[in-house]
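[1] below are the sequence and a predicted model for it; my questions follow.
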Amino acid sequence: MSVSQSTTKPEKPYPEFPLFPHTRGQWVKKFRGKQYSCGTWYDENGKSNHVAALARWNEIRNRLELGAAPQRKSSDQITTDRLVNLYLDAKNAKVEVGDLSKATFNQYKLVCRWLKDNLGEHRLVESLEPIDFVTLRSKFPKEWRTTTIKNQIVLIRSIFRWAYEAGLLDRPVRYGDNFSKPKPKRVKAEKAKSHKKEFTAQEFWTLFKHAPPQIRAWMLLGLNAGYGNSDLSRLKVARATGEWLDVIRGKTSEPRRCWLWPETRRAIKTVLKNHDGGELLFQSMFGQPLVAEDGTRDAVTGEFKKLREACKVDRKGVSFYALRHMTETIGGQCPGVPNVQVVVDFIMGHKDDSMGGVYRESIPDASIKKVCQHIRNWIMDAKPSRLRV
């Protein structure tokens, strides 16, 4: 990703200057509720470009007042290559201030590369028509699931929407009906045909029996506390040595609290016997966090995959994260707990944007413990009698 102009945001050359420096490297004017890009902050020699930008604005304003749509200069026209670079610059700025994860940013990069490869890097964005998006969708790999298609379409449309809202385009891009998200009915039908993302209790114990101590601790935390790969990777020793586990979930920044089973506590103590004294409870064999923050490495996925294959418990789509699905499903069936879904959401670290979530200050420990005990009873009832936990 490169930016040809200086990235130092300029001040207005004088207080009455009618344009403002937009974060996307353009002098911009807002007029009648719409933003108009009038040229870059700096010219190719690194000198202020505000005089040319003002002249461009006067040209646009004259056309608007005459009732004609403004015409862009060829130098201001946005190609696919320039669009994705500017978009990634904007998202990278969010990464730098902590508003976006590096892993999510890398997913955006992959989609941007795919978009550029399939539209052509020199294609003018404002020339795109619905027929182009019919062609674009036809290039989706045949093996993509409906949810993957949905996510790809949502993200691609968000890139073009961002460009319009940032003042880089004079009008929204028109996609046509063929570039809409798949219907919910189709998503549900495909989900109904796929494997459930959960292990049976017998499969859990088969895996557990053959797992080394660290993976046993992963599995118990996965089912007891609804911990996913990144949750394990971020878990600190200081947080995991008591009866209660309190953390802020990295993905949602939501507080979560869980009562740890005696078996989970013993498994953690076993891991600590060979611990190197570092801050993190778990590490890869190379002494690194289990999951790289940029999403490029995931030891949990790799090690658990080996275990599943060795135990012949390896179904497509049923990975370590399936344990989190089981926490949600089994915990939600706990009898005798008022608002049990609210309690499960708190254990899982789900975000609650409802009015109840805004005003709710606490959840009783008794309710949390009862849900955790319910999950424990479900799995322990199926434990082979000779297997020690």
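    That came in fine, so what should we check first?

[2] only C-alpha atoms from now on, for both contacts and neighbour counts.
    Fine.

[3] contacting residues for the closest residue to residue 80 other than its chain neighbours?
    Nearest residue to residue 80 in three dimensions, chain neighbours excluded: residue 121, at 5.0 Å (CA to CA, 6 or more residues apart in numbering). Each residue near residue 121 by CA atoms under 8 Å, 6 or more residues apart in numbering is listed here: 79-81.

[4] most neighbours among those, which one?
    Counting neighbours by other CA atoms under 10 Å, residue 80 leads these with 23 neighbours.

[5] that one contacts residue 119, correct?
    Yes: the pair residue 80 / residue 119 is scored as a contact, 7.2 Å apart, by CA atoms under 8 Å.

[6] any idea how far the spatially most central residue of the chain is from residue 255?
    Closest to where the C-alpha atoms of the chain average out (CA atoms, centre = their mean) is residue 104, at 4.8 Å. Counting by CA to CA, to the nearest Å, the separation of residue 104 from residue 255 is 21 Å.

[7] put this next to the first one:
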Amino acid sequence: MSIHKASGLWCKVRKGRRYYFERVEDDPEGVRSLDQWLEVLAGREPKRSGAFLVKDACNEWMAHKQSKLDDGEISQDTWNEYFKTCEMTLAAIDKGTEVARLNPSDFSRLRSQLAKRFGPVALGKHIGQVRSLFGFALDAGLIDVPVKFGPGFVKPPAKRLRKQRAERGKQDFDADEIHRLLKTANRNWRAMILLGTQAGFGNRDVAELTTKVIDLDAGWMEYPRAKTGIQRRVPLWPETVEALREVIKHHPGGSDTMFVGHRGRDFTDEKRTGGNRITGAFKPVLKAAGFPETGRGFYCLRRTFQTQAEECGDLVAVKAIMGHSASESDMSARYRQEVSDKRLRRAVDTVREWLYAAEVKP
């Protein structure tokens, strides 16, 4: 039996799951907590005395998410998002508040604070996660009645999302803009920009890329996308192969990832609290090419690929390269076992012809 410092509760870990018991201040010797632990060993769910608090709900939810992370059902980035949601919830609602005493005014205050920090899309995501947090407490039998969120604790309407997209303006790059980026970028960013343009690589894709999944001699890359677990098989442009060879040739070592910055740090987040460093590191690249630092980011290259690759007329091949996960109702995707290399090449070659125009030979 040990003390969970963040919550002040006695706890015990068994088979990857953390069990929480009494507050240390209420059970200083851990006697009642030990009795509850014996209930766990006997196969029964322990019942804690005292009120179930907001911090307890967060701890239980994160313990549940940790087990999913350990089982490979969610990614570290997703776990980080849930953890951040708990932090913001506890910043707006006192952690010692009884869940049963929560009322719509608490969630109105939380929504107001979230709206000051995030745009409509991110706001809607965090609201959904907060609802999931307290929904889990109900489903797990930790509370007896549903939490009263009130009519205002809802995601922004679709009209607001459309308005935001219009205000953000262009979210892809044209061919001339990509050439501007390639012209001023160093070898690392040149390769990353090409991967984003020719294969729809996102921030995490390039941050966690390793040489193990690339066959430069054959000009192919094959691996499951970290975010979705969908297998991706990607034919590489000659320009991309050449750029990756340069990166490997000058790799400083010290990291298994393909891309390492000038200070010897890769682009993953060592503390596992913020996903990766691509977003911030790409801003100087944009600035060097004469772009404003706001409005577009590295992920816009992924949107560029999707937009241009669809001109090949084979959306299935485009989705395969992007690593998109199909919906459960898409029966064609469930029955389809593979997409031929010929179709994949046609998709990436369509983008190459668009980018290099007259320079590209049949």
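    Received, thanks. These figures come from a predicted structure and were not determined experimentally.

[8] just to revisit the earlier point, contact partners for the residue nearest to the centre of the first structure?
    294-295.

[9] cool, and the one 5 residues further on?
    Residues in contact with residue 109 of the first structure, defined by CA under 8 Å, 6+ apart, are residue 88.

[10] counterpart of it over in the second structure?
    Correspondence of residue 109 of the first structure to the second structure, assessed by TM-score structural alignment: residue 83.

[11] so what's the gap between the helix or strand harbouring its match and the chain middle?
    Under the criterion of DSSP states H and E, residue 83 of the second structure resides in helix 76-92. Averaging C-alpha positions (CA atoms, centre = their mean, to the nearest Å) puts helix 76-92 of the second structure 12 Å from its chain's average.

[12] after superposition, how close is the longest helix along the first structure to the second structure?
    Longest helix in the first structure by number of residues (criterion: DSSP state H): helix 146-165. When the second structure is overlaid, helix 146-165 of the first structure sits 0.9 Å from its aligned residues on average, using mean CA distance after the TM-score superposition for the first structure.

[13] equivalent range in the second structure for that helix?
    Using TM-score structural alignment, helix 146-165 of the first structure corresponds to residues 120-139 of the second structure.

[14] burial count for residue 190 of the second structure?
    Counted with other CA under 10 Å, residues neighbouring residue 190 of the second structure total 22.

[15] for residue 270 of the first structure, see how far away the counterpart of it in the first structure is.
    Under the alignment (TM-score structural alignment), residue 190 of the second structure pairs with residue 216 in the first structure. Distance, residue 216 of the first structure to residue 270 of the first structure, by CA to CA: 10 Å.

[16] ditto for residue 58 of the first structure
    From residue 58 of the first structure to residue 270 of the first structure the distance is 72 Å (CA to CA).

[17] now the residue lying closest to residue 293 of the second structure once chain neighbours are set aside: which helix or strand?
    Counting by CA to CA, 6+ apart, residue 293 of the second structure lies nearest to residue 283, which is 5.6 Å off, once chain neighbours are set aside. Assigned by DSSP H and E, residue 283 of the second structure belongs to helix 278-288.

[18] the first structure: matching residues for that helix?
    The aligned range for helix 278-288 of the second structure in the first structure is 300-310, by TM-score structural alignment.

[19] what do you get for stretch 337-349 of the second structure?
    The alignment of stretch 337-349 of the second structure onto the first structure (TM-score structural alignment) covers residues 361-373.

[20] repeat for stretch 240-249 of the second structure
    Against the first structure, stretch 240-249 of the second structure falls on residues 264-273 (TM-score structural alignment).

[21] what segments of the stretch 201-350 of the second structure are strands?
    Under the criterion DSSP state E, counting those that start in this stretch, the stretch 201-350 of the second structure contains strands at 214-215, 220-224, 231-235.

[22] which of those strands is buried the deepest?
    Between the strands of the stretch 201-350 of the second structure, strand 231-235 has the highest mean count of neighbours, a mean of 22, where neighbours are mean count of other CA atoms under 10 Å.

[23] circling back to that earlier point, buried ones in the match of stretch 337-349 of the second structure?
    Buried residues in stretch 361-373 of the first structure, counting neighbours by 16 or more other CA atoms under 10 Å, are found at 367-373.

[24] swap in stretch 181-198 of the first structure?
    Of all the residues in stretch 181-198 of the first structure, those buried under the rule 16+ other CA under 10 Å are 181, 197-198.

[25] of the buried residues of stretch 361-373 of the first structure, closest to residue 10 of the first structure?
    Looking at those and their distance to residue 10 of the first structure, the nearest is residue 368, at 53.2 Å (CA to CA).

[26] residue 159 of the second structure versus residue 120 of the second structure, what's the distance?
    Distance of residue 120 of the second structure to residue 159 of the second structure, given as CA to CA: 10 Å.

[27] perfect, that will be all.
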